[in-house]
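Engineer: Just need the structure, nothing else, for what follows:
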Amino acid sequence: MIKQKEEQERFEKEIAETQIEIREETLRNISWELHDNIGQLLTLAKIQLQSATQENIAEVRDTITKGLTEVRALSKLINPEALDNINLKEAIQLEVDRFNRLGFIQSKLIVTGLEQEINQKATVIIFRILQEFFSNTIKHARATELIVQLNYTANGLHIVTKDNGVGFIANAKKEGIGLLNIKARAKLIGAEAMLTSEENKGTNLEIKYNYE
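Structural biologist: The predicted structure follows:
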């Protein structure tokens, strides 16, 4: 009984720490976008306004519209309720949209099967695992394509995400993807995680999770 209680406490602690990590990663992304993307759009709009004529006023309007679109996208990411009550498919779609919008990498989310409700703790763990994979792909893999596949079945969720980068074998930042961390986190929710890679042929992450 005592051991079971200790294991439950460790599990709850890991969930809480993972939620904090998701928040920190999200805030880092927002900070970058505000500085490098929205900041550049507003600066460009200011320059355009200084020399605006009737002919190029449409360009100014277009630049401001892009800035507003970026702000709306960020507002979804920073919403506390969205961070505390993550819907896995929606959270992944937001990440994919962000990567495409900012030109980081050509990304795609493919969903098959009927979406099933996944408990919040499992969702948090799975999303953080994927977030780590995405971060490694963008920072280190030198990939041009990222594909995420969610396959909902009657018994569980099968996730496959892959990039076409250099592979972690050739990657000097191999430790950045946290191989042991990914497996340990998956084990917390009774899931299996398998990471495979081949030099210059990309990296694949596969997660198998059975519904409770």
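
Engineer: drop to CA atoms for contacts and neighbour counts, all remaining ones
Structural biologist: OK.

Engineer: Around the nearest residue to residue 144 once chain neighbours are set aside, how many other residues sit close by?
Structural biologist: With Cα to Cα, 6 or more residues apart in numbering as the criterion, residue 144 has its nearest non-adjacent residue at 5.2 Å, and that residue is residue 105. Residues contacting residue 105 under the criterion other Cα atoms under 10 Å number 19.

Engineer: compare with the first, here's sequence two:
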Amino acid sequence: MAIAIPVTLVIIVIVLFSVFSRRKNRLLREQAETKKAYDRELAESQIEIREETLRNISWELHDNIGQLMTLAKIQAQMSLEKPEMMPEVCETIGSGIDELRALSKLINPEALKSLSLKEAVSLEIERFNRLKFIAAKLKVVGTIAPIEGNTQIILFRILQEFFSNTIKHSKAASLNVVLDYSEKHLTISAIDDGVGFSKDDDFMGIGLKNMKTRAKLINSTLRIESTKGEGTSLHLKYNMV
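Structural biologist: You can find the predicted model right below:
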């Protein structure tokens, strides 16, 4: 009996140590896998933002600024016979210059990296309104708090994905975005008044899945609500502490 008790204690210690080691190793593996998933999603988000930006630049150069310059050329040719048209020529050229200045903010990758979430979203909202895609508004509530750069990239990509679906599919007339900062949370809402969708529709499938996956990786909760004929809304809560 005297020997059995120490042996039993040794066995218990060995078993507990083994269980602890397995749990520790599993936790380390899970942390490593989470880190890999985060890095992968971050890289994909950066690539997608870059690709979306290049598509926007291409579209604006071809269909917006290109049209303005063509109009300015036509007006300039007409002004040779009608000098009174010169103010119109100057106005059109001025509009083209303003568009180029706005576009330059998107072209510089270093400038994009240094933008805050509010500034990046503001650029998107300004572009929608400038190109008359949709009547968009941004409202900021509370005191803006700093957010880690990589997290901002993922938050912006989630919103950009929602914006893209709104512009392409919703047929909405308006889009309202709110960034609500509190001491512990950033609550983001984006609401359009478009055609909405039902659970049976699949055009939001992959995008919605990506948004939810990315929100989870940055300690956020994401909810997308939509009703046929009544628009779609995004609600995201990011835990800042």
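
Engineer: How close are the two chains, by TM-score?
Structural biologist: Superposed pair, TM-score by TM-score structural alignment, normalised by the length of structure 1: 0.95. Supporting alignment: 212 aligned residues with a Cα RMSD of 1.6 Å.

Engineer: What separation do you get for the alignment partner in structure 2 of the residue nearest to residue 144 of structure 1 and residue 182 of structure 2?
Structural biologist: Alignment note (TM-score structural alignment): residue 105 of structure 1 maps to residue 134 of structure 2. Distance, residue 134 of structure 2 to residue 182 of structure 2, using Cα to Cα, to the nearest Å: 29 Å.

Engineer: Same check on residue 166 of structure 2?
Structural biologist: Distance from residue 166 of structure 2 to residue 182 of structure 2, by Cα to Cα: 27 Å.

Engineer: likewise residue 26 of structure 2?
Structural biologist: From residue 26 of structure 2 over to residue 182 of structure 2 the distance is 35 Å, taken as Cα to Cα.

Engineer: which one of the two has more residues nearby?
Structural biologist: Under the criterion of other Cα under 10 Å, the comparison of residue 26 of structure 2 against residue 182 puts residue 182 first, with 15 against 12.

Engineer: Can you tell me what residue 119 of structure 1 aligns to in structure 2?
Structural biologist: When structure 2 is aligned by TM-score structural alignment, residue 119 of structure 1 is paired with residue 148.

Engineer: nope, residue 96 of structure 1 is what I meant
Structural biologist: In structure 2, residue 96 of structure 1 lands on residue 125 (TM-score structural alignment).

Engineer: Tell me the secondary structure of its match, please.
Structural biologist: Classification of residue 125 of structure 2 using DSSP: H, G, I helix; E, B strand; the rest coil returns helix.

Engineer: what number of residues lie near the closest residue to it other than its chain neighbours?
Structural biologist: Spatial nearest neighbour of residue 125 of structure 2, chain neighbours left out: residue 136 (5.8 Å); criterion: Cα to Cα, 6+ apart. The local packing of residue 136 of structure 2 (other Cα under 10 Å) involves 21 other residues.

Engineer: Have a look at how far, on average, the host helix or strand of residue 136 of structure 2 is from structure 1.
Structural biologist: Per DSSP states H and E, residue 136 of structure 2 falls inside strand 135-141. Compared with structure 1 after fitting, strand 135-141 of structure 2 has a mean deviation of 0.5 Å; criterion: mean Cα distance after the TM-score superposition for structure 1.

Engineer: post-alignment, the helix or strand just after that strand versus structure 1, mean distance?
Structural biologist: Next helix or strand after strand 135-141 of structure 2 toward the C-terminus (DSSP H and E): helix 149-165. Averaged over the aligned pairs, helix 149-165 of structure 2 sits 0.7 Å from structure 1 after superposition, using mean Cα distance after the TM-score superposition for structure 1.

Engineer: residues making contact with helix 149-165 of structure 2?
Structural biologist: For helix 149-165 of structure 2, the surrounding residues in contact (Cα atoms under 8 Å, 6 or more residues apart in numbering) are 41-42, 45-46, 48-49, 116-117, 120-121, 190, 204, 207, 211, 214-215, 218, 234.

Engineer: could you redo the last one with a cut-off of 7 Å?
Structural biologist: Helix 149-165 of structure 2 is contacted by residues 42, 45, 49, 117, 207, 211, 214, 218 when judged by Cα atoms under 7 Å, 6 or more residues apart in numbering.

Engineer: Out of those residues, grab the one that's most surrounded.
Structural biologist: In terms of neighbours by other Cα under 10 Å, the contacts of helix 149-165 of structure 2 top out with residue 214 at 23 neighbours.
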